[in-house]
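S.K.: what follows is a predicted structure for the sequence shown.
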Amino acid sequence: MAVKIRLKRMGKKFQPFYRVVVLDGRKKRDGRVIEEIGLYDPMQEPSLIRIDSERVKYWLGVGAQPSDTVFNLLKITGDYQAFKGLPGAEGRLKVRDPEAAASAKAEAVKAAASDAEKRKAAAAKAKAEKEAAEAAAQDAPAEESTEAPAEEA
């Protein structure tokens, strides 16, 4: 059973608030939940975010996957740091750390740039060798023609 931590929509039209819930990943968004572990009300100013960090830590420890929105809420509240060091938690969490993603992207760009530089250098070397070979081919018959009459005479 794939357990998810995600939002359950509540409230009226144009006045939503959400409950942070733990449920089977195959259930509907507003279906039957295993446990309610928090609230999120984006309509208040500032937004209300109340999440039971002990329950989040427990559920992530047993393999629950947070949705992208819940993951961002956990980072805002600082609860992400509470379970970041759990054994196996990093493997269970999808990689959504923006710093890690940015560094991975920077490394990929750097690798692509170095590959492009290598290709350019190889192309320039090949072009230089080709030009040298052509120049040698053009010079060789001219030298032979000037040397041949000198040898005959």
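M.R.: Now that the structure is in, tell me what you want to look at. Just so it is clear, the structure is predicted and the values come from calculations on it, not from any experiment.
S.K.: CA only for contacts and neighbour counts going forward, please
M.R.: Fine.
S.K.: quick one: residue 28 is in a strand?
M.R.: No - counting by DSSP: H, G, I helix; E, B strand; the rest coil, residue 28 is not part of a strand but coil.
S.K.: who's in contact with it?
M.R.: Counting by C-alpha atoms under 8 Å, 6 or more residues apart in numbering, residue 28 touches no other residue.
S.K.: how far away is it from residue 19?
M.R.: Distance of residue 28 to residue 19, computed by C-alpha to C-alpha, to the nearest Å: 14 Å.
S.K.: try this one side by side with the last:
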Amino acid sequence: MALKLRLARGGSKKRPYYSIVVADARMPRDGRFIEKIGAYNPLLAKDDENRIQLDTDRAKHWLERGAQPTERVARFLGTAGLMEWKHGNNPKKGEPGQKAKERVEERAEKERAAKEAAEAAANAPAEDEAAEETAE
């Protein structure tokens, strides 16, 4: 059984409140859990001591048993000193998707075609004037 330390959402609409729980990874986010080991209230100020409440002894117990924390819970455990948390590196995060890249290429192609048409139109009258001068 794969165990996770994760957040289970509670609270009403637009007023989130999270419980830090130990759950089977196959269970839904707000579904069945094994043990509640803390709480997280994101509506409180960041320096408020009640923003994150964590039973460090139980968290340490479950970490020793192989429970894997989610990214947010790992951050909480890092501030509590139970594990080392490092910011993740995702170099592709800001990269546009495939469709967006295709749209950029299409737009660039249209601009190139319009520029070539404008240059051809600008050169065409000059060639007509040159042809009239030689005809005279």
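M.R.: Done, it's in. Note that the structure is a prediction, hence the values are computed from the model and not measured.
S.K.: could you pull out the helices for structure 2?
M.R.: According to DSSP state H, structure 2 carries its helices in the segments 56-64, 71-80, 98-135.
S.K.: as a markdown table, the ones you listed with distance to residue 45 of structure 2 and mean neighbour count would be great.
M.R.: Below are these laid out as a markdown table (distance: least, C-alpha to C-alpha, whole Å; neighbours: other C-alpha atoms under 10 Å):
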| stretch | distance to residue 45 of structure 2 | mean neighbour count |
| --- | --- | --- |
| helix 56-64 | 21 | 15 |
| helix 71-80 | 15 | 16 |
| helix 98-135 | 38 | 11 |
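S.K.: quick one: which of those is nearest residue 14 of structure 2?
M.R.: Set against residue 14 of structure 2 and scored by C-alpha to C-alpha, the helices of structure 2 come closest in helix 71-80, at 19.4 Å.
S.K.: quick one, that closest one and helix 56-64 angle?
M.R.: Angle of helix 71-80 of structure 2 versus helix 56-64, following axes from the mean of the first three to the mean of the last three C-alpha atoms, to 10 degrees, is 120 degrees.
S.K.: what span of structure 1 lines up against helix 71-80 of structure 2?
M.R.: Here helix 71-80 of structure 2 aligns to structure 1 at residues 68-77, judged by TM-score structural alignment.
S.K.: mean deviation, that stretch versus structure 2?
M.R.: Here the mean offset of stretch 68-77 of structure 1 against structure 2 after fitting is 1.2 Å, by mean C-alpha distance after the TM-score superposition for structure 1.
S.K.: the nearest residue to residue 21 of structure 2 once chain neighbours are set aside and residue 14 of structure 2, how far apart?
M.R.: Excluding its sequence neighbours, the residue lying closest to residue 21 of structure 2 (C-alpha to C-alpha, 6 or more residues apart in numbering) is residue 36, at 4.4 Å. The span separating residue 36 of structure 2 from residue 14 of structure 2 equals 23 Å under the rule C-alpha to C-alpha.
S.K.: okay, the two: which has more neighbours?
M.R.: Taking other C-alpha atoms under 10 Å, residue 36 of structure 2 and residue 14 do not tie; residue 36 has more neighbours (19 against 7).
S.K.: the strands in structure 1, which residues?
M.R.: Secondary structure of structure 1 (DSSP state E): strands located at 3-12, 15-24, 35-41, 48-51, 65-66.
S.K.: which of these sits most buried?
M.R.: Comparing the strands of structure 1 by mean neighbour count (mean count of other C-alpha atoms under 10 Å), strand 65-66 ranks first with a mean of 24.
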